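# build the 3D model from these lines:
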Amino acid sequence: MIEASKQMENGKQATNDNPLIIGVAGGSGSGKTTVVSKIIDSIGPDRVLLIQHDSYYRDLSHLPFEERTKQNFDHPSSLETELMIRHLDALRSGYPVDIPVYDFVEHTRSDDSISALPHRIILVDGILIFSEPKLRKLMDIKLFVDTDGDVRLLRRLQRDINDRGRDLNGVLNQYEKYVRPMHLEFVEPSKRYADIIIPRGGENLVALEMVTALIEGKLSS
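Model (predicted):
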């Protein structure tokens, strides 16, 4: 198990095992955050590093703000997935990384970053992570959170209005123009790559208990 206090001279983290990389995908508002939180609570936060695909949105500071708001943030090209892949490769090899910080109000990447050390378990969270073959290949366990579209829309409305400073019309227009079409083109088809599909997200306690037992079993082996 990785001990954060023991650093090697070359900056590499001391490690006895390769990390277990777990991907958690699903549509926007499907309940991925709840599933991830319950996994972390069950396994223990000291053993888990959470990396969110949303942190890797491309910096749009070179565009006027009005142009930034018109971008398709639900297409795979909007994310710097190649950087996430490099970071996961580094963490798997025992090296720390600096995870970007993204401003969802301004649609820009902050000058700050979050320093992340390797952990025994790495959770990767994002709606599009299974649609990227190179990223998908890095994952040992792939979970897909499956939730009805009307529930996902309501949750997205609440999040974007309360947490990201959007207005109702803007959120609905974005959903109709980008979110739903991209879900049908990229997210829903990627479900076939999942090892486990979790209906109803964090409400499905039986499925979460099974996932936790699977993770513990792989750690023990």
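# for the rest of this, base every contact and every neighbour count on C-alpha atoms.
Fine.
# what's the spacing between the residue nearest to Glu106 when sequence neighbours are not counted and His107?
In this structure, Glu106 finds its nearest non-sequential neighbour in Phe65, 7.2 Å apart by C-alpha to C-alpha, 6 or more residues apart in numbering. As judged by C-alpha to C-alpha, to the nearest Å, Phe65 and His107 stand 8 Å apart.
# more neighbours: which of the two?
Neighbours were tallied for Phe65 and for His107 using other C-alpha atoms under 10 Å; the higher tally belongs to His107 (19 against 14).
# that one contacts Asp59, doesn't it?
Yes. Between His107 and Asp59 there is a contact at 7.0 Å, judged by C-alpha atoms under 8 Å.
# how many residues are close by Lys142?
Neighbours around Lys142, by other C-alpha under 10 Å: 22.
# then it would be within a helix, right?
No. Counting by DSSP: H, G, I helix; E, B strand; the rest coil, Lys142 is not found in a helix; it is strand.
# quick check, it in contact with Tyr193.
Yes. Contact status for Lys142 versus Tyr193: in contact at 7.5 Å, counting by C-alpha under 8 Å.
# what about the strands in this structure?
For the chain, applying DSSP state E gives strands covering 20-26, 48-52, 97-103, 108-116, 121-125, 141-146, 196-199.
# what sits up against the third one?
Spelled out, it's strand 97-103. Outside strand 97-103, the residues that touch it by C-alpha atoms under 8 Å, 6 or more residues apart in numbering are 54-57, 87, 90-91, 108-117.
# of these, just the buried ones, ChimeraX syntax please.
Here is the ChimeraX command that selects the buried residues among those (16 or more other C-alpha atoms under 10 Å):
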select :54,55,56,57,87,90,91,108,109,116,117
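# one more, please, to line up against the first structure:
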Amino acid sequence: MTLPKPIVIGVTGGSASGKTSVSRAIFDQFSGHSLLLLTQDAYYKKSDLPFEQRRLINYDHPLAFDTPLLHRQLKQLIAREAIDRPVYDYKNHNRSDEVVHMTPKDVIIVEGILILADEELRNLMDIKIYVDTDDDIRVIRRIKRDMVERGRSLDDIIQQYLKTVKPSYHQFIEPTKRYADIIVPEGGRNKVAIDLLTTKIRAILAARGLQE
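Model (predicted):
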């Protein structure tokens, strides 16, 4: 018996926009179902450059990602095949040698800043979500996150934001908003948007015979 095609949900937006909060809210709504989260960050390209040069890479540019690998592994999951997802080390600014074995699920959430920039990736998604958050809020969140979780200095974070993060957001990320099916202001705090998404996902699950 062939299993129904999984639902693929894309969640995008600028750095620290609240993408993870939206993804977590969806997870909470479907806690009784089989879900997995595939993060675009895991697919940063492996670099042989010295550490100081890796720090200067524009990680918000489309060319920073191994998009063909992400596309290939997402297609494998949709085909109900397991994958070995790469792991990215934020402190070393490089992909590690470790992998995470992931088995197929009924609902696949693909999260990342540039997942809607690639047409082949977009075409694999059933629902495309753009999380829209003010620049000032995002930079404050980014400072807090990178200092606490990634061990970076305030000066390093600010320099990176001004040099690459902010310009790349307006050049590459914000324009992908036009591909979204739904734009969610305020991220996971927008309960109305989460409820609408939940209703739509349940309808697709029912149509494909993937009941909770």
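# where does the TM-score land?
Scored by TM-score structural alignment, normalised by the length of structure 2, the superposition of the two chains gives a TM-score of 0.95; 207 aligned residues with a C-alpha RMSD of 1.1 Å.
# distance to Asp163 of structure 1 for the strands of structure 1 - can I get that in TSV?
Listed next are those as TSV, based on distance: least, C-alpha to C-alpha, whole Å:
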stretch	distance to Asp163 of structure 1
strand 20-26	20
strand 48-52	17
strand 97-103	11
strand 108-116	16
strand 121-125	18
strand 141-146	22
strand 196-199	25
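# of these, which is nearest Lys134 of structure 1?
Smallest distance to Lys134 of structure 1 across these (C-alpha to C-alpha): 12.8 Å, for strand 20-26.
# so the closest one corresponds to what in structure 2?
Here strand 20-26 of structure 1 aligns to structure 2 at residues 7-13, judged by TM-score structural alignment.
# got a list of contacts for the matching stretch?
19, 22-23, 106-116, 122, 124-133, 173-174, 177, 201, 204-205.
# spatially central, which residue of structure 1 would that be?
Asp125 (1.9 Å; C-alpha atoms, centre = their mean).
# quick one: contacts for that residue?
Residues counted as contacts of Asp125 of structure 1 (C-alpha under 8 Å, 6+ apart) are Gly23, Val24, Ala25, Lys32, Thr33, Val36, Leu50, Ile51, Gln52, His53.
# try 6 Å
Asp125 of structure 1 is in contact with Val24, Gln52, His53, counting by C-alpha atoms under 6 Å, 6 or more residues apart in numbering.
# re the thing from before, map the residue nearest to Glu106 of structure 1 onto structure 2.
In structure 2, the residue paired with Phe65 of structure 1 is Phe51, using TM-score structural alignment.
# next, count neighbours for Arg164 of structure 1.
13.
# quick one: it and Lys32 of structure 1, what's the gap?
From Arg164 of structure 1 across to Lys32 of structure 1, the span is 18 Å (C-alpha to C-alpha).
# likewise Ser77 of structure 1?
The span separating Ser77 of structure 1 from Lys32 of structure 1 equals 21 Å under the rule C-alpha to C-alpha.
# the more surrounded of the two?
Lys32 (25 against 11).
# if we ignore the residues flanking it in sequence, what's nearest the more buried one?
Among residues not flanking Lys32 of structure 1 along the chain, Val145 sits closest, at 6.2 Å (C-alpha to C-alpha, 6+ apart).
# aligned partner of that neighbour in structure 2?
Using TM-score structural alignment, the equivalent of Val145 of structure 1 in structure 2 is Val131.
# Leu83 of structure 1 too?
Using TM-score structural alignment, Leu83 of structure 1 lines up with Leu69 in structure 2.
# what of Gln158 of structure 1?
Using TM-score structural alignment, Gln158 of structure 1 lines up with Lys144 in structure 2.
# near that match, how many other residues are there?
By other C-alpha under 10 Å, the residues close to Lys144 of structure 2 number 15.
# now the helices for structure 1?
Counting by DSSP state H, structure 1 has helices at residues 32-43, 65-68, 81-92, 133-136, 149-162, 168-174, 180-182, 188-190, 205-220.
# so stretch 120-127 of structure 1 matches what in structure 2?
Counting by TM-score structural alignment, stretch 120-127 of structure 1 corresponds to 106-113 in structure 2.
# and Asp98 of structure 1, how many residues sit next to it?
When neighbours are counted by other C-alpha under 10 Å, Asp98 of structure 1 comes out with 12.
# leaving out the residues flanking it, which one is nearest to Leu69 of structure 2?
The shortest distance from Leu69 of structure 2 to any non-neighbouring residue, by C-alpha to C-alpha, 6+ apart, is to Tyr43 (7.4 Å).
# err, Gly31 of structure 1, not the other one
Leaving aside its sequence neighbours, Gly31 of structure 1 sits nearest to Gly201 (C-alpha to C-alpha, 6+ apart; 5.2 Å).
# residue in structure 2 paired with the one you found?
So, by TM-score structural alignment, Gly201 of structure 1 is matched to Gly187.
# correct me if wrong: that match contacts Gly18.
Yes. Counting by C-alpha atoms under 6 Å, Gly187 of structure 2 does reach Gly18; the two are 4.8 Å apart.
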